[in-house]
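Engineer: sequence and predicted structure below; questions after.
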Amino acid sequence: MRRYRAFALAPGRRPLYPQDAECSCRGCSFDDVRHARDVLEEVLRHLPVRAREELRRRVACLDTAYLRRTLPDPFADQRRWGSGRWWRRRLAGGREGP
């Protein structure tokens, strides 16, 4: 949650571009904010109803900020990974942060 919040609410107004993690180890995988969002989605699936709804409200606010600060990938349908997760269908590979 902390990683996703830091990315979505980064200072500034310029678009942000998620980056792939440089290392595939567990700790470094969170360098990719999209992985952090994947994990949040998985957590939401396993929480009891009350906790899930509370977390979903918080994540929804961050999702709105993420959508506002990232750009759609016009070629997402042509990518071989073809993710159905909307947060992975945004342009990536630029520099994260302000």
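Structural biologist: Thanks, I have the structure now. All figures in this text were calculated on a predicted structure; none of them were measured in a lab.
Engineer: all contacts plus neighbour counts: C-alpha atoms, from now on.
Structural biologist: Noted.
Engineer: so where does the most centrally placed residue in the chain fall, helix or strand?
Structural biologist: Most central in the chain under Cα atoms, centre = their mean is Arg34, positioned 3.6 Å from the mean C-alpha point. Per DSSP states H and E: Arg34 is located in helix 33-46.
Engineer: next, the one to line up against it:
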Amino acid sequence: MERSSGDYYVFPGATAHALRRYRAFLEPSGRRPLYPQDAHCSCRGCSLDDVRHARDVLEEVLQRLPSRSRAELKRRVARLDAGYLERTLPDPFAERRQWRADLWWRRRLTVGGEST
């Protein structure tokens, strides 16, 4: 699926890279909130430094996978999503700040704001 994708951000290995990035973001133990940060570069490799973009890539992949593969990936992502919701805080101004505020993972407080 990654090889045949026409999406610039879905390239061979992108799914594994996005999963590793999502897991790494949630790794620090403790109860302190975590804050996603903007990537310093928008190229397809560096853009995954922003955990929200990594989640965007996973969502794109989930939309394109066949049902059996989708179900397996969805289980993995759901566990990470639960941790993300638990460790991040809601952004009450996300509608004004986020370019994709329709995506729940982008409606969380960040370090380094995005402008519309």
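Structural biologist: Received, thanks. Quick caveat: nothing in here was measured; it's all calculated off a predicted structure.
Engineer: TM value for the aligned chains?
Structural biologist: Their TM-score after superposition, calculated using TM-score structural alignment, normalised by the length of the first structure, is reported as 0.88; 94 aligned residues with a Cα RMSD of 1.4 Å.
Engineer: what's the match for Arg69 of the first structure in the second structure?
Structural biologist: Aligned by TM-score structural alignment, Arg69 of the first structure pairs with Arg87 of the second structure.
Engineer: for its match, give its distance to Leu109 of the second structure.
Structural biologist: 11 Å (Cα to Cα, to the nearest Å).
Engineer: tell me which of these two has more neighbours.
Structural biologist: Counted by other Cα atoms under 10 Å, Arg87 of the second structure and Leu109 do not tie: Leu109 has more neighbours, with 21 against 17.
Engineer: grab the nearest non-local neighbour of the more buried one.
Structural biologist: Asp91 (4.7 Å; Cα to Cα, 6 or more residues apart in numbering).
Engineer: helix, strand or coil for the residue nearest to the match of Arg69 of the first structure when sequence neighbours are not counted?
Structural biologist: In this structure, Arg87 of the second structure finds its nearest non-sequential neighbour in Pro33, 4.9 Å apart by Cα to Cα, 6+ apart. Under DSSP: H, G, I helix; E, B strand; the rest coil, Pro33 of the second structure falls in the coil class.
Engineer: contacting residues around Pro33 of the second structure?
Structural biologist: Arg87, Thr88, Leu89 (Cα atoms under 8 Å, 6 or more residues apart in numbering).
Engineer: so which of those comes closest to Ser42 of the second structure?
Structural biologist: Nearest to Ser42 of the second structure among the contacts of Pro33 of the second structure: Thr88, at 23.0 Å, using Cα to Cα.
Engineer: please enumerate the helices of the first structure.
Structural biologist: Here the first structure has its helices, by DSSP state H, at 2-8, 26-29, 33-46, 49-69.
Engineer: output the contacting helices and strands for the last one.
Structural biologist: Under the contact definition 3 or more Cα pairs under 8 Å, 6 or more residues apart in numbering; DSSP states H and E, helix 49-69 of the first structure sits against helix 2-8, helix 33-46.
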